[in-house]
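Novice: okay, here's the prediction I keep looking at, along with the sequence it came from:
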Amino acid sequence: MVSAPPDWETFQKSIQGVNKPRNQDRCLIRGIGTAKDPLILTVADGHGSASYPRSHIGAQYATELFANRAYEFATSVADRDRPGWRGRLHDYARIGLPERLVRDWQHEVLGHWMRNRTPDEDLDTPGPILRLYGATLIGAVLTPDLFVAWQLGDGELTVVDIDGRVSMPLAPEVVELGDETASLCTRQAWQLVRVHWEPLPDPARAPRLVTLSTDGLSKSFVEVEGFVEFAAGLHRRLTERGVDGLTDQIPRWLAEASRHSGDDTTLVLARRPEEAKAAEPEQQPEPEPEPEPEPADAEAGSSGETGDGTTAEPSAGITPEPPPETATARTTPDETTTDETTTDDKERP
């Protein structure tokens, strides 16, 4: 893959929950991250219980509609001719886009209901009909100079910055209890959408990793610290191997998480590869006095020096490390921790 900015390496995978009749999650990636072709990431999680029998359809509509509306939003970033364009775009991101997205979603699922109603679903008001399709949504847009994300309901947006720090900028201030969560099926759901707005005046300091995941992943950890450790480990492994080097391991890690949480588990990620450093002219040594005649072996000690700071060994920051121990994963009271790990455990980031 091309590693020069503004390109990104991307990956998406969804794992069906154990003993679930179908996978209610949906995910989608579009674009490459330029002003004309912005990178769009989105995941949606259908509620899935008996009260929401069509939530997988609701999740599908959510990802497709978000991708369309986000593209319209992001390509307007290129319109810089009028003063105040950034302020107007910010207001639209906070208010206009969430309301339009929710209204579009509700219109689409009501239309689907009218075309596919069944005799046993005798509903005649919008509220109960929308509930059949209930889903959560996380979406993000990345352009060369702007990173914006939206979230309605549970799940996680995780960001790793250029210094390797992990953050979750859309985490709710108050943790939701149990399985209760905001949903697209709420009549005025746009009022519950959380928005992350991050201008990128220096593209070199753009996030190095952005992940969107449904709550099936985070629920596989006893504490949030375990999930943060997972994100940090994933970043380290991606730095070492790139996305192509982990396409086999990531699905196994997600399957393991799904076994612990019992839920559908979906991950979408975008990794910005290390920027190819432009070739710098070699530093010329400071002028020295004319050397006195020396023995023939006097210069031999310098032959092993690199001069440009590079070596064949990996730097300390990306030295391969063992994955976090499986103790971070959810365990049942009768499980015990031993020094033995399975092959999958060893591969988990």
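Specialist: All right, it came through fine. Numbers count the residues shown, from 1 in each chain.

Novice: can we go C-alpha only for contacts and neighbour counts from here?
Specialist: OK.

Novice: residues near His260, how many?
Specialist: Residues near His260, counting by other C-alpha atoms under 10 Å, number 21.

Novice: show me what contacts Val159?
Specialist: By C-alpha atoms under 8 Å, 6 or more residues apart in numbering, Val159 lies in contact with Val166, Ser167, Met168, Pro169, Pro207, Arg208, Leu209, Val210, Thr211.

Novice: dump the residue contacts of the closest residue in space to the fifth one that isn't next to it in sequence.
Specialist: What sits nearest to Pro207 in space, not counting adjacent residues and going by C-alpha to C-alpha, 6 or more residues apart in numbering, is Asp161, at 4.5 Å. Going by C-alpha under 8 Å, 6+ apart, Asp161 touches Arg205, Ala206, Pro207, Arg208, Leu209.

Novice: filter these down to the buried ones, ChimeraX style.
Specialist: Those of the contacts of Asp161 that count as buried under 16 or more other C-alpha atoms under 10 Å are selected in ChimeraX with:
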select :206,207,208,209
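
Novice: who are the packing partners of the host helix or strand of Arg26?
Specialist: Using DSSP states H and E, Arg26 falls within strand 25-30. Where contact means 3 or more C-alpha pairs under 8 Å, 6 or more residues apart in numbering; DSSP states H and E, strand 25-30 is packed against strand 9-15, strand 39-46, helix 55-75, strand 265-271.

Novice: ok, the nearest residue to Leu130 once chain neighbours are set aside - how many residues close by?
Specialist: Closest residue in space to Leu130, ignoring its immediate chain neighbours: Cys185 at 5.1 Å, by C-alpha to C-alpha, 6+ apart. The tally of other residues near Cys185 (other C-alpha under 10 Å) stands at 24.

Novice: quick one on the thing from earlier: of the contacts of Val159, closest to Gly178?
Specialist: Nearest to Gly178, judged by C-alpha to C-alpha, of the contacts of Val159 is Met168 at 19.8 Å.

Novice: report the secondary structure state of the closest residue to that closest one other than its chain neighbours.
Specialist: Nearest-residue entry for Met168: Thr158, 4.7 Å, with adjacent residues in sequence omitted and distances by C-alpha to C-alpha, 6+ apart. Applying DSSP: H, G, I helix; E, B strand; the rest coil to Thr158 yields a three-state assignment of strand.

Novice: got the contact list for Leu130?
Specialist: Gln106, Val109, Leu110, Cys185, Thr186.

Novice: alright, now check it against this:
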Amino acid sequence: MAVTAPTRWRTGTASVRGAAHRRNGMPNQDAVRATRCPDHTPLILALADGHGSARCFRSHCGARLAVGVAHLARSQLHEPVGLSQVKRWAEEQLPRELVRQWRRRVERHLAREPFTANELAPLDAAGRRALAANPFLAYGTTLLMVIAAPAFILYLQLGDGDILTVAANGGIERPIAKDPRLIANETTSLCSPQAWEEMRVTFQALAGTPPGLILAATDGYANSFRDEAGFQQVARDLWEMIRSGGWDDIEEQLPDWLQEATEQGSGDDITVGLLAERTDPRRPDAAPRLERDAEPNERATPTETA
């Protein structure tokens, strides 16, 4: 779809290495990236959570490849077509293209860096057979994706993690409902043989006011709270801070809040991406600050966790 009016979104991202991962010497297996297309619209936010199991020993690489691939979608968003065509592309073509491009990048990475004896040593016979049958398994990762444009917002999810929207009145919604198939540590993944069929897509045409805030997070964040209500309250609190002019404070303190969450809660890596409607009338056309791919963060932070 051709986009001419600038979207007025602020973006912020943060990623911290899980407390348990630090103790075990494991890397941050999450990745995040926010990119604005040429002419400043639309904006694409992508998060990925590498599985980190013994068989998925390169999942931190797989996550970084996934957020890079997600941003290839920008090349499809400048054609002068209507919303119905964009919706059809998002539901029918985008999932297959994401999987295809991710696999291509994994194959290139593996060609440059074949599996080493040290990487394979922890695997039992069954694990080696599984990897021989499906080498993408070593790079297994989830993917969360949001595309925000003036006329629509697109949400895509594969695997666990959370996307919440906050309306101007503070109402919380999940544009993509929780997948009942994801129990305990089970999750759908880009390494699955037909991963495109597992992707869930929600397309929202914007007839009125867009959400005031979109929060996307890997599952380590929600798992740090006692219940869903506690997690949703974080999104509501962030929106209240933004409305009160506290965006700069959020950008500064978000890594610390996530660090405290992993230390007191899940122990997992935690990555968050925020899209907030720009409401400051003094800077209506100011470009939002974009973050680079987040690296493991060693600073300390707050939130009411389990």
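Specialist: The structure has been received and is ready for your questions. Computed from a predicted structure; not experimentally measured.

Novice: max pairwise distance over the contacts of Asp161 of the first structure: which two?
Specialist: Arg205 and Leu209 (11.5 Å).

Novice: any idea which of the helices and strands packed on strand 25-30 of the first structure is most buried?
Specialist: strand 39-46 (a mean of 30; mean count of other C-alpha atoms under 10 Å).

Novice: against the second structure, where does that strand fall?
Specialist: Alignment of strand 39-46 of the first structure against the second structure: residues 43-50, by TM-score structural alignment.

Novice: mind checking what Leu269 of the first structure lines up with in the second structure?
Specialist: Match for Leu269 of the first structure (TM-score structural alignment): Leu274.

Novice: if we can go back for a sec, pull the residues that contact the match of strand 39-46 of the first structure.
Specialist: With C-alpha under 8 Å, 6+ apart, stretch 43-50 of the second structure has contacts from 7, 29-37, 56, 59-64, 66-67, 70-71, 74, 139-149, 216-218, 271-273.

Novice: now render the helices and strands packed on strand 25-30 of the first structure as JSON lines, adding distance to Glu347 of the first structure.
Specialist: Below are these laid out as JSON lines (distance: least, C-alpha to C-alpha, whole Å):
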{"stretch": "strand 9-15", "distance to Glu347 of the first structure": "17"}
{"stretch": "strand 39-46", "distance to Glu347 of the first structure": "25"}
{"stretch": "helix 55-75", "distance to Glu347 of the first structure": "30"}
{"stretch": "strand 265-271", "distance to Glu347 of the first structure": "17"}
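
Novice: ok, Cys56 of the second structure - how many residues close by?
Specialist: 23.

Novice: so it touches Asn134, yeah?
Specialist: No - judged on C-alpha atoms under 8 Å, Cys56 of the second structure makes no contact with Asn134 at a distance of 11.1 Å.

Novice: doesn't Thr11 make contact with the match of Leu269 of the first structure?
Specialist: Yes - in this structure, Leu274 of the second structure is within contact of Thr11 by C-alpha under 8 Å, at 5.5 Å.

Novice: once you drop chain neighbours, what's closest to Val222 of the first structure?
Specialist: Val222 of the first structure sits nearest to Arg330 (C-alpha to C-alpha, 6+ apart), 5.0 Å away.

Novice: so that neighbour versus Met114 of the first structure, what's the distance?
Specialist: Note on Arg330 of the first structure: its distance to Met114 of the first structure, by C-alpha to C-alpha, to the nearest Å, is 42 Å.

Novice: same check on Ile250 of the first structure?
Specialist: Counting by C-alpha to C-alpha, the gap from Ile250 of the first structure to Met114 of the first structure is 40 Å.

Novice: so for those two, which residue has more residues nearby?
Specialist: Neighbour totals were compared for Ile250 of the first structure and Met114, and Ile250 leads with 20 against 11 (other C-alpha under 10 Å).

Novice: for Arg54 of the first structure, the count of nearby residues, please.
Specialist: The burial count for Arg54 of the first structure: 23, using other C-alpha under 10 Å.

Novice: again with Val175 of the first structure
Specialist: Val175 of the first structure - counted by other C-alpha under 10 Å - has 9 other residues nearby.

Novice: before we move on, what about the one 3 residues further on?
Specialist: By other C-alpha under 10 Å, the residues close to Gly178 of the first structure number 6.

Novice: swap in Ser244 of the second structure?
Specialist: 9.

Novice: what lines up with it in the first structure?
Specialist: In the first structure, Ser244 of the second structure lands on Glu240 (TM-score structural alignment).

Novice: wait, is its match part of a helix?
Specialist: Yes - according to three-state DSSP, Glu240 of the first structure belongs to a helix.

Novice: distance of it relative to Glu274 of the first structure?
Specialist: Taken as C-alpha to C-alpha, the span from Glu240 of the first structure to Glu274 of the first structure is 11 Å.

Novice: middle-most residue in the first structure, spatially?
Specialist: The first structure has Thr211 as the residue nearest its centroid, 1.2 Å off, counting by C-alpha atoms, centre = their mean.

Novice: nearest residue to it in space, please, no chain neighbours.
Specialist: Leu269 (4.3 Å).

Novice: now the helices for the second structure?
Specialist: Under the criterion DSSP state H, the second structure contains helices at 19-24, 59-70, 83-88, 94-112, 117-120, 125-133, 219-222, 228-243, 247-264.

Novice: just name the most buried of those helices.
Specialist: helix 59-70 (a mean of 26).

Novice: so where is that helix in the first structure?
Specialist: Going by TM-score structural alignment: helix 59-70 of the second structure matches residues 55-66.

Novice: map the residue nearest to Met168 of the first structure across to the second structure for me.
Specialist: That one, Thr158 of the first structure, aligns with Leu164 by TM-score structural alignment.

Novice: that match and Ala216 touch, don't they?
Specialist: Yes - contact criterion C-alpha under 8 Å: Leu164 of the second structure and Ala216 qualify, at 6.5 Å.

Novice: between the two, tell me which one has more neighbours.
Specialist: Remark: of Leu164 of the second structure and Ala216, Ala216 carries more neighbours, 26 against 21, as counted by other C-alpha under 10 Å.

Novice: alignment lookup: the more buried one to the first structure.
Specialist: Using TM-score structural alignment, Ala216 of the second structure pairs with Leu212 in the first structure.
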